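Peer 1: okay, here's the prediction I keep looking at, along with the sequence it came from:
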Amino acid sequence: MLTTNPFDHGLDGDKLREECGVFGIWGADNAASFVALGLHALQHRGQEAAGITSFDGHNFHSHRAMGHVAGNFDREEVMRLLSGRTAIGHVRYSTTGETALRNVQPLFGDLAQGGFAVAHNGNLSNAMKLRRTLNRRGSIFQSTSDTEVIIHLVATSGHGSTLERLTEALRQVEGAYSLLILTEEGMVACRDPLGIRPLVMGKLGESTIFASETVALDVIGATYIRDVDPGELVVVNEGGIRSFRPFAKVEARPCIFEHVYFSRPDSVAEGKSVYEVRKNIGAELAIESPVEADYVVPVPDSGVPAAIGFSQQSGIPFELGIIRSHYVGRTFIQPTDGIRHLGVKLKHNANSALIDGKKIVLIDDSIVRGTTSVKIVQMMRDAGAREVHMRIASPPTRHSCFYGVDTPERAKLLAAQMSVEAMADYINADSLAFISIDGLYRALGTERDHDKPQRCDACFTGDYPTLLTDLAEKEGAIPLSLVASR
């Protein structure tokens, strides 16, 4: 969740946050050590908490902790306890459930069929409704996480095998999920039928690996095999690897924001280099919204690839006009407002010798509340910039996400409340422009089909690919647009 003051952590405090990342390995000595390395590579997807559960053929072993992977899973006494040749892990940034150890994944249940551990990337949009039904049946929840609903649905299923129970459970949930499940019978990896959240499969020798991003495979020297397909369940055990497709096939709607911001630039998503896509976004932005300037300046670090693309397309030199310190921790104490303001400069500072007297174009990945953009523009003006233009490598974020991204409520999204011109005045920029939704699709190498949605772009368009049952019950009605787009 976002902190009360969005500047407590420098310029990163006003970014959209992915809920989590998952990593699992089957059939490797010291499996938990590989998982810890994989989670290090996925740390950007969740910096609030981390957990690993392993299975040694007889018993499950778990360690969950608040904070980063480093400091929790680089201790010999912890890793020694996580024995076994199979393990799954999770890094978390909460969108549902309080910030507490009981919500840190993998969650574990000791079911009638045996142990059941689950790590979940995504968000269930009907979790509260299902939870109320399960409560009435006698289920006792140990967390406030939507993920625990899946465990209770599996536990109360009338089917025989764990796979049948899981399939029945998943038929009842709405929303987004990429899951890694560890049982005494094997490991299961699955994605929701729309494939909203990512999940890839790799190999390291005879070991099978699943991860949220390909970069986690790279880190341990594994080879990428393929994506887990939308609606697919992959089961790995001593009998080998089997694939099941129990759901009716629908057109996939993977999250478009993975390419804009969430994934690491050195990952490959849907067969495309994330870095190259972000450069393409910058190039499209330069074509759509050109500007005369002396320098193209990225907002580090997420704005860098798009800024390179903008520079190459426009011919305006790329320069590092904002320097980021990588040595400022998230626990920096800021006792007063004045010191808190100075704390921003500890992490990001203007390169004044470069900026002074120049016309610059700032490239950032998104504008959420707008508070960060105000600070950035002011930072440039304080450094002596003659003109400050801003270009954003995504369309205006006008709608909240309900599929595993920590998004402010719509009333707090700047683009939902203001026109682009009013936003430019608000952040005190000489001009402001966003890439168009069609331009974003072109950067991905395709033309947008206005009649047949190809991706989940609801944060930009409001076209949600599933019903939002919990939201509809809270607001008292299901919007017709949601019914039509299901």
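Peer 2: Right, received. Where do you want to start?

Peer 1: from here on, contacts and neighbour counts on C-alpha atoms
Peer 2: OK.

Peer 1: quick check: buried residues in the longest helix anywhere in the chain?
Peer 2: Secondary structure of the chain per DSSP state H: the longest helix is helix 274-288. Within helix 274-288, the residues that count as buried by 16 or more other C-alpha atoms under 10 Å are 274-286.

Peer 1: please compare the first structure with the one that follows:
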Amino acid sequence: MSKPMPPAHPFDDDKLKEECGVFGVVGVADAANFVALGLHALQHRGQEAGGIVSHCPEDGFNNARRFGYVRDNFTSQSLMKTLPGPLAIGHVRYSTAGSKGAAIRDVQPFFGEFSMGGAAIAHNGNITNAEALRKELIERGSIFQSSSDSECIIHLMARSLQRNIPERMEDALRRVEGAFSVVAMTRTKLIGVRDPLGVRPLVLGKVGDGWALSSETCALDIIGAEFVREIEPGEMVVITAEGGVESLFPFRKQDSKFCIFEHVYFSRPDSIIGGRSVYETRRQIGVELAREAPVEADLVCPVPDSGTPAAIGFAAESGIPFGLGITRNQYMGRTFIEPTEQIRNMGVRLKLNVNRALIKDKRVILVDDSVVRGTTSRKIKEMILDAGAKEVHFRIASPPTAWPCFYGVDTPQREKLLAATMSEEEMCQHLAVDSLKFISLNGLYRAVGEGDGRNSACPQYCDACFSGEYPVAPTDMLQKGFKLKAAE
């Protein structure tokens, strides 16, 4: 059994983390191999652990769950031979709900054996009433095997009186609050479901005579699948091995509240969201940012890699030259070295290095996707100044992150978010830079295609991390004393 991965490097700790990606395939030979490829393409959505469950008529259900990267675990022929069959689903994760550095039992997909046969589920999102559900289920005799909120779905399915597994899943998910994009499987069916608000992404693809479900379109590309469409908010699709696709809408229709931060950071730039290229949206964010917050400078430099498209847009709109003033070391993995105090003091230099010849004697605009705690921003600023820059200006391709996310993102406690305790001017002074500007919420909405900006009466996206307006009440956190914006 592979060991849990050590803590991420401090550079990664100052970024928000999407907690997982899901992928499933039906109607192809050796489906688990397709799933492994899909999970590899979704590795940016979760690097702590991964798992695959497959089914074939001769051997039934089989599963493999491992800590670490997909490439290190699901490329061995000996392992993949233990996952035969034309139907498989998989999951990559960071832990959010549930314990950090979790046991292997917390790694999805989760499997349950029911009277009508087995089923496995993989969940992207976060259940905001999981603790209340868990308490109720335990009091009624359920025995939990993991600390994950997602296991509640399996127990709710087991207690349902519906006649088949898709109907039991509908029944279970009606009790769930929060965000869920679920890929599930029975012995003969692949199932995909999005919550009524559509907070997390899920897409449908065609691969040969079979079908695929994925968190993002980039994972369809890697297996040569054709992108068909997005699963709609509140939709359940049930796909058979013979190729039949049934679409159901079991939940009350609500206005979509897709996570706007998927556009800013979480999704891969080569994915398509809502018919829009993620790369093009991020480039347009840079254009809007340059219009809103111009500054005289000599060089526009991205903080790699997520700041690059926005920096390209900023440079194009402002007319200031674009340059790769910072290089990211692509080969320093999380297990590179046991971090001694001396290594820790090197900070981000293990991950990033400044191109001194390009930076020296220039007024530099650094474009980054977000500021969370601000620790990395300060270190990068110091590196730029050490390289001889005259001035350092930060331009941030998202509004200030002032509120935690309860829908599947690994967000620090609110008091640890820099924007929760400081104004923009105070953050500028704290980071000790010449200027600091964030894109406005309206500017972000324009960049993602909402020409009139944000509809304050009914926001078109979930933007709670910026606005503090939560589309689903975070039940468990409210019971622990979390204060909503209106209650402050």
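Peer 2: On my side now, so go ahead. Computed from a prediction, not measured in an experiment: that's the story for all the values here.

Peer 1: what does the longest helix of the first structure contact?
Peer 2: 259-260, 263-268, 305-314, 391-393, 434-436, 439-440, 442-444 (C-alpha atoms under 8 Å, 6 or more residues apart in numbering).

Peer 1: filter those down to the buried ones.
Peer 2: 259-260, 263-265, 267-268, 305-314, 391-393, 434-436, 439-440, 442-444.

Peer 1: who's in contact with Ile392 of the first structure?
Peer 2: Leu285, Ile363, Asp364, Asp365, Ser366, Ile367, Leu432, Ala433, Phe434, Ile435.

Peer 1: helix or strand for Asp110 of the first structure, which one?
Peer 2: Assessed by DSSP states H and E, Asp110 of the first structure sits inside strand 107-111.

Peer 1: I'd like the next helix or strand past that strand.
Peer 2: By DSSP H and E, the next helix or strand past strand 107-111 of the first structure is strand 114-124.

Peer 1: what range in the second structure matches that next one?
Peer 2: Mapped onto the second structure with TM-score structural alignment as the criterion, strand 114-124 of the first structure occupies residues 117-127.

Peer 1: mean deviation of that stretch from the first structure?
Peer 2: Aligned to the first structure and superposed, stretch 117-127 of the second structure gives a mean residue distance of 0.6 Å (mean C-alpha distance after the TM-score superposition for the first structure).

Peer 1: tell me which residues of that stretch come out buried.
Peer 2: Result for stretch 117-127 of the second structure [16+ other C-alpha under 10 Å]: buried residues Gly118, Ala119, Ala120, Ile121, Ala122, His123, Asn124, Gly125, Asn126, Ile127.

Peer 1: same check, this time on stretch 376-390 of the second structure
Peer 2: Buried-residue list, stretch 376-390 of the second structure, by 16+ other C-alpha under 10 Å: 376-377, 379-385, 387-390.

Peer 1: how about stretch 75-89 of the second structure?
Peer 2: Those would be Met80, Leu83, Pro84, Gly85, Pro86, Leu87, Ala88, Ile89, for stretch 75-89 of the second structure by 16+ other C-alpha under 10 Å.

Peer 1: from Gly27 of the second structure, how far out is the second one?
Peer 2: Relative to Gly27 of the second structure, Leu83 of the second structure is positioned 15 Å away (criterion: C-alpha to C-alpha, to the nearest Å).

Peer 1: likewise the first one?
Peer 2: Counting by C-alpha to C-alpha, the separation of Met80 of the second structure from Gly27 of the second structure is 17 Å.

Peer 1: quick one: the strands in the stretch 1-150 of the first structure, in order.
Peer 2: Using DSSP state E, counting those that start in this stretch, the strands assigned to the stretch 1-150 of the first structure run over residues 17-18, 20-26, 49-55, 60-66, 86-92, 107-111, 114-124.

Peer 1: between those strands, which gets nearest to Gly338 of the first structure?
Peer 2: strand 17-18 (26.6 Å; C-alpha to C-alpha).

Peer 1: ok, back up a step: could you dump the contacts of Ile392 of the first structure to TSV with secondary structure and distance to Thr95 of the first structure?
Peer 2: Listed next are these as TSV, based on DSSP: H, G, I helix; E, B strand; the rest coil; distance: C-alpha to C-alpha, whole Å:
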residue	secondary structure	distance to Thr95 of the first structure
Leu285	helix	30
Ile363	strand	27
Asp364	strand	23
Asp365	coil	21
Ser366	coil	19
Ile367	coil	19
Leu432	strand	30
Ala433	strand	29
Phe434	strand	26
Ile435	coil	27
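
Peer 1: neighbours of Ser456 of the second structure, how many?
Peer 2: 8 (other C-alpha atoms under 10 Å).

Peer 1: look up which helix or strand whichever residue in the first structure pairs up with it falls in, please.
Peer 2: In the first structure, the residue paired with Ser456 of the second structure is His450, using TM-score structural alignment. Counting by DSSP H and E, there is no helix or strand that carries His450 of the first structure.
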